[in-house]
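A.B. asks: Below is the structure, and that's it, no one-letter string:
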């Protein structure tokens, strides 16, 4: 009889201890929330940095195509459509979302890529390649 009683008591004690406690669950949820609060801003910053790098690469490619066009034709192209033989995509589109312009995270300018007729450089929403940067560099912006 004694053995039956002790085994019942053990089973009863185990059933009370099985499972998660409310405090344990709250602590786990709190830890996940804190990690999310740290990770989400870094993730959005990484997206803005990637968009900035993509715009810089696109503008650099278009500027190279403009230079080659000018060398081969003796004049600058009027618009990006004139660069058909020099670009894989004659209607390149900038990414959507945010990017860094002069050190500030802002929405990507409307208007897409174009050629500034006075400087014969590629622009994105009227902004030149030097303006797309995570750091503020006023020397390059004033010159470029």
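C.D. replies: Nice, I can see it. Source: prediction; values computed, not measured. Numbers count the residues shown, from 1 in each chain.

A.B. asks: going forward, measure contacts between C-alpha atoms and count neighbours the same way
C.D. replies: Will do.

A.B. asks: Tell me the spatial nearest neighbour of residue 114, not counting adjacent residues.
C.D. replies: The shortest distance from residue 114 to any non-neighbouring residue, by C-alpha to C-alpha, 6 or more residues apart in numbering, is to residue 123 (5.3 Å).

A.B. asks: What count of nearby residues applies to that neighbour?
C.D. replies: 24 (other C-alpha atoms under 10 Å).

A.B. asks: ok, structure two:
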């Protein structure tokens, strides 16, 4: 299996793919590849990273993806400066996971389980496993009851 992990240009302040321009000193200077450009590549699936924020929908829209290949939300999570506690972070990530199904995604991965190096992100085990207790399939069987399983079967055959 071959893929490329990337994020939408909208995640770093680009409303669209606007070429490589000089950015103000305080702006994010990253210019990610447009995820939609991988649709016709040799990649077996597309792995997009989207974190919960005020512009989550814009990130999905800006990725310009179609369901030609399986789409994986390979990394999602919540930053502590956006959410005051692990419960609100868990619900925010849950909303990202629900939203990605509307764009044809077939699965996701959470960043991160228990990282201690990245203190700016909520982990699944923070505050006595709060996020895990919100997102675990045993307590939130979203995958089994959602059309995600239908989308997945399209690629399994």
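C.D. replies: Cool, got the structure. This structure is a prediction, so every number in the text was calculated from the model and none was measured.

A.B. asks: Tell me how they score on TM after superposing.
C.D. replies: TM-score for the superposed pair, counting by TM-score structural alignment, normalised by the length of structure 1: 0.26. Supporting figures: 61 aligned residues with a C-alpha RMSD of 4.6 Å.

A.B. asks: one step back: now name the helix or strand holding the residue nearest to residue 114 of structure 1.
C.D. replies: strand 121-124 (DSSP states H and E).

A.B. asks: Which secondary structure elements does that strand sit against?
C.D. replies: helix 22-73, strand 113-116 (3 or more C-alpha pairs under 8 Å, 6 or more residues apart in numbering; DSSP states H and E).

A.B. asks: Deepest-packed of these, please.
C.D. replies: strand 113-116 (a mean of 21; mean count of other C-alpha atoms under 10 Å).

A.B. asks: Quick one: list the elements packing against that strand.
C.D. replies: strand 121-124.

A.B. asks: Tell me which helix or strand comes right after the strand it packs on.
C.D. replies: According to DSSP H and E, the helix or strand after strand 121-124 of structure 1 is helix 138-143.

A.B. asks: Mind listing what's buried along the longest helix seen in structure 2?
C.D. replies: Identified as the longest helix of structure 2 according to DSSP state H is helix 86-102. Buried residues in helix 86-102 of structure 2, defined by neighbour count with 16 or more other C-alpha atoms under 10 Å: 86-94, 96-98, 100-101.

A.B. asks: contacting residues for the residue nearest to residue 114 of structure 1?
C.D. replies: Contact analysis of residue 123 of structure 1 by C-alpha atoms under 8 Å, 6 or more residues apart in numbering lists 59, 113-116, 129.

A.B. asks: That one and residue 38 of structure 1: what is the separation?
C.D. replies: Residue 123 of structure 1 sits 34 Å away from residue 38 of structure 1, taking C-alpha to C-alpha, to the nearest Å as the criterion.

A.B. asks: now residue 8 of structure 1
C.D. replies: 48 Å.

A.B. asks: before we move on, what about residue 58 of structure 1?
C.D. replies: Where residue 38 of structure 1 is concerned, residue 58 of structure 1 sits at a distance of 31 Å (C-alpha to C-alpha).

A.B. asks: before we move on, what about residue 116 of structure 1?
C.D. replies: Counting by C-alpha to C-alpha - residue 116 of structure 1 and residue 38 of structure 1 are separated by 41 Å.

A.B. asks: again with residue 32 of structure 1
C.D. replies: If you go by C-alpha to C-alpha, the gap between residue 32 of structure 1 and residue 38 of structure 1 works out to 10 Å.

A.B. asks: Please apply the same query to residue 57 of structure 1.
C.D. replies: Residue 57 of structure 1 is 29 Å from residue 38 of structure 1, by C-alpha to C-alpha.

A.B. asks: Kindly report the same for residue 24 of structure 1.
C.D. replies: From residue 24 of structure 1 to residue 38 of structure 1 the distance is 22 Å (C-alpha to C-alpha).

A.B. asks: Give the buried residues for the one helix or strand residue 150 of structure 2 maps to.
C.D. replies: If you go by DSSP H and E, residue 150 of structure 2 is part of helix 148-156. By neighbour count with 16+ other C-alpha under 10 Å, helix 148-156 of structure 2 contains the buried residues 148, 151-152.
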